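J.: predicted model and sequence follow; I will ask about them next.
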Amino acid sequence: MSEQNRRLLLTVAMCMVVALVWSVFFQPKPRPAGTQQATPAATAPAEKQPPAVTPEPAVVPRGTTAPAPAAQAVRPPTRKVELLSDKLRIVLSSDGAVMESAQLRGEKFQKREKGVVVPIELVRVKSGEPFPLASSVRTANGADAVGANAAYSVVRADERSAVFRAVVGGVTIEKTFSLDATRYRLDLAVDLRAANPIAGKFALLSTGEGESGSGGGWFSSHTNAPARAICQAGGKLERIAVGAKTPTWDGPGTATFTGIDEQYFIRAVVPPSNAGATCHLEARGDGPLISTVEVPVDLASGRSFNQSFIVYAGPKDPDDLAAVAAPLKESVDLGFWSVIASVLLAVMKFFHRVVPPHNWGISIILLTLTVKVLTFPLQHKSMKSMQEMQRLQPQIEEIKKKHAGDQQRMNVEQMKLFKEHGVNPMGSCLPMLIQMPVWLALYTALQVSVDLYNSVFIPGWLEDLTAKDPYYVLPVAMGITMLLTQVLTPTPMSQPGQKTMG
């Protein structure tokens, strides 16, 4: 083994040891996903919940109607309502008419915590902060005509819908929630009436809890990506995480959606397209994330304000997102090479659909082989050009010695040599650069594909394709493969008279 190979082997080995030590001892440990501090109901398995109002003393029976109060001098007791569909379990609270829990239903979106299988919880807020879908009515001078913590009464509730009403200072606000039966969609209709004229804004909050992420890597689990506040406004998409250099952002134009974004899931609010909605993002240093959408209110005495919002709470699957609202597809971050990444994702889904046993791990292998085959001509051309350059190396060295003091003459003679032998000096690296976007897009596509979440490749070993290898077999195998490739690659002959191998 040459000295150069020994140095390379030592360098690669040291890098692997450093990465392993960093992962085990120094990498920041993220807070387990799905932990909610303020809602006990959010940690109960979704499949075992009764299809009725959350069992509390003050729950309104389904199908009943409560009289609308003329005034609310005394704060009514807190009441919670559970909405169920094939996709979601939603828990609403009369304290602000907010969403206290949003759990995904189905085996794919479950995880094990302390030996108990629980559904994925999408509502995670810091203690003391408002829950998602808290709303307020602000006057032109910034005062709250109706605060985010207003006490609501449950007017009506059934398995798929609930109506909440609050009366504050002559302002009556009614929020009607309707859960879609087959999609990750919750519709929110807001009806606002006032005894006196009001000019200001109606604000609807999306809240969450973020943290500074470690940045990920080969040895990181899929929970390392922190939540971020997200908004698309004026054709620009912005995400803000805890620790961002600029912790606030105001949309430059009409907002199309806003919410709390994670690596594989999102909670988003889509405002009415013709309402002139704007958005504001904020990521506080102690963890709270706030994404606010505001709609102008100009309410004359005795008139009403009616607006309908779409709420998405679910996985970042392009098809599911588009089925609820087309702009939500933009929340899937495919990076700079998004066009290539979209094609690669489509090919991977094709392999999963047509190749038994319909395993996502096998689909990834087939996709990688496909990309390898398609880029092989470029790789072969690069290797061939490299070999040609190595064959000319002795003559290049002679030119360097002969014209050591004349750089311009040296360059002229080298280019003349390349032209005589039909060699392009950039031929070895240019094909490599051309195929780099494909491999970068492949990496990004696999990073954001929710199809891989909780997908088993090899039972007992790779139980989740988005999580790290629990035994570090694959990283070690990759390192060994790199070392073997380097060792087995023949060293090119440096003298033209030497016999060529192979």
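T.: Perfect, thanks for sending it.

J.: alpha carbons only for contacts and neighbour counts from here, please
T.: Fine.

J.: list the residues that contact Pro425.
T.: Ser385, Met389, Phe418 (C-alpha atoms under 8 Å, 6 or more residues apart in numbering).

J.: just checking, the first one touches Gly427?
T.: What it means is Ser385. Yes - using C-alpha atoms under 8 Å, Ser385 is in contact with Gly427, at 5.5 Å.

J.: tell me which of these two has more neighbours.
T.: A direct count of neighbours by other C-alpha atoms under 10 Å for Ser385 and Gly427 places Ser385 higher, at 21 against 18.

J.: quick check: that one is in a strand.
T.: No - applying DSSP: H, G, I helix; E, B strand; the rest coil, one finds Ser385 to be helix, outside a strand.

J.: residue contacts, it?
T.: Applying C-alpha under 8 Å, 6+ apart, we find Ser385 in contact with Val423, Asn424, Pro425, Gly427, Ser428.

J.: second structure for comparison follows:
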Amino acid sequence: MTRYPNFPVTKMDSKRLIIFIVLSLGILLLWQEKFAPKPQPAATVQTQTASDSTAAAQPAGANGAEVGSLARGQRIRVDTDVIHAEIDTTGGDLRDLELLKHDSTADAKKPFNLLTDGNGRVYVAQTGLLADSNPALPTHKTVFTSTQNSYSLTGDTLEVRLTAPVANGVKVDKVYVFKRGSYDIGVRYEIVNGGTNPLAPTAYYRLLRDGKSPDGESRFAQTFTGPAVYTEANKFQKVKFADLDKEKAEYTKDARGGWVGMLQHYFMTAWLMKPLDGQDICQIAKSCRFDMAAKDGLYSASALVDLKPIAPGQKFDLTVPLYAGPEEYSTISKVANGLEYSKDYGIFYIVASPLFWLLTKLYALVSNWGWAIILLTLIVKAVFYPLTAASYRSMGKMKALSPRLERLKEQHGDDRVKFQQAVMEMYKQEKVNPLGGCLPMVIQIPVFIGLYWALLSSVELRQAPWVLWIHDLARPDPFYVLPAIMAVTMFAQTFLNPPPTDPVQAKMMKIMPLAFSAMFFFFPAGLVLYYVLNSILSIAQQWYINRQIEQAKKVAQQS
């Protein structure tokens, strides 16, 4: 039998290797989180004066509206009980939107800013009308007028009316409709054809944003940021910014019964072609479709609605709702079909979705998301108890054989081939399967990952307190207590596992849990809470099983 040469590793070499790996991991994690520059799009956003922005938008690409610079006009301020909005008279764009019940990721004393065109960021909602027979129809470059520059909700609804210049006899008003306690904003076009010819315009509804990551997003807990579409026929599809840059994006164009939006961690915006409480836009139109485009570092996701001809002297109203708010399941599931898919569970949706459903039911019982996470962890642990018990029993038997492994190691010295043969023969005699501890754990991996995504994507945990110092389960533990406990439990668990036969691997198994636990210092507290409890329960279960094996061994020896 061919023997391969052994290259012995000295004790000093092992220490240096371990120190090097730990220091490298620590430096890498610290650099990525605190100092590494985030990717920036190459484009800069130019500002025009309102007087230069009255020209009609020319269709550029399939989205029907050019992705160009943002002109700035006067601002109309709107306040409701849940949002503060700013509408620009140029285009009647929704340029700024603050969610008053959600604090900023960077500064908890400020409201969360979802839409903005300031501080080097672009994320706005635009609309417009296009028609070959009347190129002067209002677009996102037209300057509107308003009777007020400030509105405040006093009743259940609030309308903000903007009027465009009359274009060849066609009068157009753009009306925003805000509702109490709602992130669902109605955008209504009132078109009066005062001309002499039929008018068949195309209305476009666009979300325009840069490709930067949301402010405050952790490098260790990133979720999808970018456009998405949903239709009843083709279901949910996400589109990467990189695919738009390369013009390789694939998504459904048919907008019937769907929505198009921009997603980010915890929050979203979406134009709704079929709201649950309204009319199906595509049924009253000649046709409607989705399109996306990229230009100069800005990305657009659009819905285009081809209207049926409006006869001279006739009026036509068209309302397309815009949802702009948190991805709270209880809210978005009542707005439009498929909007709940915006919670980014990735490929583990089939697992994460029912786990989140169970989490919401537990929250309904205890009225605290922290205790709901604890109950969910206990339930998942109980369900998988038979599998984990089989895994720990196998590892316990291998740990019980550790003294014999040491004797075999001394007996065969550096002859690894004979040592491995002797080890396998021992496992065969004792009826121990080395893979018995791995296979049950592998089966549980999809559930653990699904639970990870369910907790990571739950905006419901945002600003949700648990106990004492944990005031927000979506933010890292401010005093790092939970991550520290996690590090201790991961280290303690290594003593319950069978030690590797290789001494260098054995040392690495002691050090690596501590190195990897550094990531938990940047994870949301709710997520770390789950891992801490799961780790403690695992230690208790494994200790109990190991003790049973030892007692059974003593009984067998006495008999």
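T.: Sure, I can see it. Being a predicted model, the structure only gives us computed values, none of them experimental.

J.: after superposition, what is the TM-score?
T.: Overlay of the two chains. TM-score (TM-score structural alignment, normalised by the length of the first structure): 0.71; 438 aligned residues with a C-alpha RMSD of 4.8 Å.

J.: re the thing from before, nearest to Ile340 of the first structure among the contacts of Pro425 of the first structure?
T.: Ser385 (26.8 Å; C-alpha to C-alpha).

J.: could you find the counterpart of that closest one in the second structure?
T.: In the second structure, the residue matched to Ser385 of the first structure (TM-score structural alignment) is Ser394.

J.: let's have the contacts of Pro425 of the first structure in JSON lines, adding distance to Thr172 of the first structure.
T.: As requested, these are exported to JSON lines (distance: C-alpha to C-alpha, whole Å):
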{"residue": "Ser385", "distance to Thr172 of the first structure": "76"}
{"residue": "Met389", "distance to Thr172 of the first structure": "80"}
{"residue": "Phe418", "distance to Thr172 of the first structure": "83"}
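
J.: my guess is Ala102 of the first structure meets Glu121, correct?
T.: Yes - with contact defined as C-alpha under 8 Å, Ala102 of the first structure reaches Glu121; the gap is 5.9 Å.

J.: which residue in the first structure lines up with Pro465 of the second structure?
T.: Superposed on the first structure with TM-score structural alignment, Pro465 of the second structure falls opposite Val456.

J.: which helix or strand contains its match?
T.: Under DSSP states H and E, no helix or strand contains Val456 of the first structure.

J.: what's the nearest residue to it if we skip its chain neighbours?
T.: The spatially closest residue to Val456 of the first structure, leaving aside those adjacent along the chain, is Glu463, at 4.3 Å (C-alpha to C-alpha, 6 or more residues apart in numbering).

J.: just to revisit the earlier point, touching, the match of Pro465 of the second structure and Asp464? I think so.
T.: Yes - using C-alpha under 8 Å, Val456 of the first structure and Asp464 qualify as a contacting pair, with a distance of 5.2 Å.

J.: all strands of the stretch 351-500 of the first structure, in order?
T.: Secondary structure of the stretch 351-500 of the first structure (DSSP state E, counting those that start in this stretch): no strands located.

J.: sorry, back to before: and the residue nearest to Val456 of the first structure, how many neighbours does it have?
T.: 17.

J.: next one: Leu84 of the first structure
T.: 23.

J.: in contact with it: list those residues for me.
T.: With contacts defined as C-alpha under 8 Å, 6+ apart, Leu84 of the first structure is in contact with Pro51, Ile90, Glu159, Arg160, Leu179.

J.: Ala195 of the first structure versus the fourth one, what's the distance?
T.: The one in question is Arg160 of the first structure. Here the criterion is C-alpha to C-alpha, to the nearest Å. By it, Arg160 of the first structure lies 32 Å from Ala195 of the first structure.

J.: neighbour-wise, which of these two wins?
T.: Arg160 (19 against 14).

J.: how about the secondary structure of the most centrally placed residue in the first structure?
T.: By C-alpha atoms, centre = their mean, the mean C-alpha position of the first structure lies nearest to Gln263, the distance being 2.4 Å. Recorded secondary structure, Gln263 of the first structure: coil (three-state DSSP).
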